[in-house]
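> just to be clear, the model below is a prediction. Sequence and coordinates:
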Amino acid sequence: MTTHGRRFGTWISGAGMVLAAALTGGCGGTLYAFTANSASSKLETAEALGAEKYAPYEYYTAREHLWKAREEAAAADYGDAIDFADVAEEYADKAITLAKQAHEGAGR
């Protein structure tokens, strides 16, 4: 292989790594946005059902994890942001379930 061929191969390899980094960052941001929006929507539902009163631990755990997810995303740390948003969504689901059960029990 000639010197020119090696330089071209090195350039292609470097360009590929830059492209891969750019695409990975974009995907992380997109995945974070989807997860955070879902968690935020569920947290709003939990709030509307009175989860602050009926499931305070779950509600506030979801709220704080969503806040931390947003903080991590602002620092472009999308891996951690997604993890925090996932936990927020999980606890928002639990808060919704508990609040609904409390409403059902009150209607008896």
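The structure has been received and is ready for your questions.

> contacts, neighbours, all on C-alpha from now
Noted.

> in the protein, which helix is the longest?
Counting residues, the longest helix found in the chain (DSSP state H) is helix 3-48.

> just checking, what packs against the helix or strand following that one?
Scanning forward in sequence from helix 3-48 by DSSP states H and E, the next helix or strand is helix 51-54. In terms of contacts (3 or more CA pairs under 8 Å, 6 or more residues apart in numbering; DSSP states H and E), helix 51-54 is packed against helix 56-74, helix 78-106.

> roughly how far apart are residue 83 and residue 90?
Distance, residue 83 to residue 90, using CA to CA, to the nearest Å: 11 Å.

> then this one, side by side with the first:
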Amino acid sequence: MKNKIILSTLLFSTSAQAGIATTDAINHIGEYQTVCGHVANVIQKKQQVFINFDKNYPEQTFTVYVTNNDYGNLHKYRSKNVCADGVLTKYRNTPEIVNPDGIYLQ
């Protein structure tokens, strides 16, 4: 029984790291996911940071919205492949993660 639990935990960890594509995020609203894709631009406004994937705003396919920037300089992710962990929500028909649990290079 222990071996089955360990194996399923390893399989879950491996698939969670791989993540889903930004274009597939719309199909997972309400779920906790790892979403990975190419950062098109990073927009900072006062206490808010928007990380837009695949295309610049307003044509982005996915957004990471940060209201409490504990992540440091998020501009370092521009033009890089990045993953973000969190619950998927939708704003104006665009999937997003608000204040992700993690943001990291893919």
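All right, it came through fine. Being a predicted model, the structure only gives us computed values, none of them experimental.

> TM-score for this pair?
Scored against TM-score structural alignment, normalised by the length of structure 2, the superposed chains reach a TM-score of 0.33; 57 aligned residues with a CA RMSD of 4.6 Å.

> what's the angle between the longest helix of structure 1 and helix 56-74?
150 degrees (axes from the mean of the first three to the mean of the last three CA atoms, to 10 degrees).

> what's the angle between helix 3-48 of structure 1 and helix 78-106?
Using the same axes, to 10 degrees, the inter-axis angle of helix 3-48 of structure 1 relative to helix 78-106 is 20 degrees.

> pull the distance from helix 3-48 of structure 1 to the chain's centre.
14 Å (CA atoms, centre = their mean, to the nearest Å).

> give me the helices and strands touching it, please.
Under the contact definition 3+ CA pairs under 8 Å, 6+ apart, helix 3-48 of structure 1 sits against helix 56-74, helix 78-106.

> packing partners of the last one?
Other helices and strands packing on helix 78-106 of structure 1, by 3+ CA pairs under 8 Å, 6+ apart, are helix 3-48, helix 51-54, helix 56-74.

> what's the shortest one in contact with?
The one in question is helix 51-54 of structure 1. Here helix 51-54 of structure 1 makes contact (CA atoms under 8 Å, 6 or more residues apart in numbering) with 46, 58-60, 95-96, 98-99, 102.

> repeat that with 7 Å
The contact list for helix 51-54 of structure 1 (CA atoms under 7 Å, 6 or more residues apart in numbering) reads 59, 95-96, 98-99, 102.

> need the longest strand for structure 2.
Secondary structure assigned by DSSP state E gives strand 32-45 as the longest strand of structure 2.

> I'd like the next helix or strand past it.
Next along the chain after strand 32-45 of structure 2, taking DSSP H and E as the criterion, comes strand 48-53.

> between strand 32-45 and the helix or strand following that following strand, find me the angle.
Using DSSP H and E, the helix or strand that follows strand 48-53 of structure 2 in sequence is strand 62-66. If you take the same axes, to 10 degrees, strand 62-66 of structure 2 sits at 70 degrees to strand 32-45.

> who touches stretch 9-16 of structure 1?
Outside stretch 9-16 of structure 1, no residue touches it (CA under 7 Å, 6+ apart).
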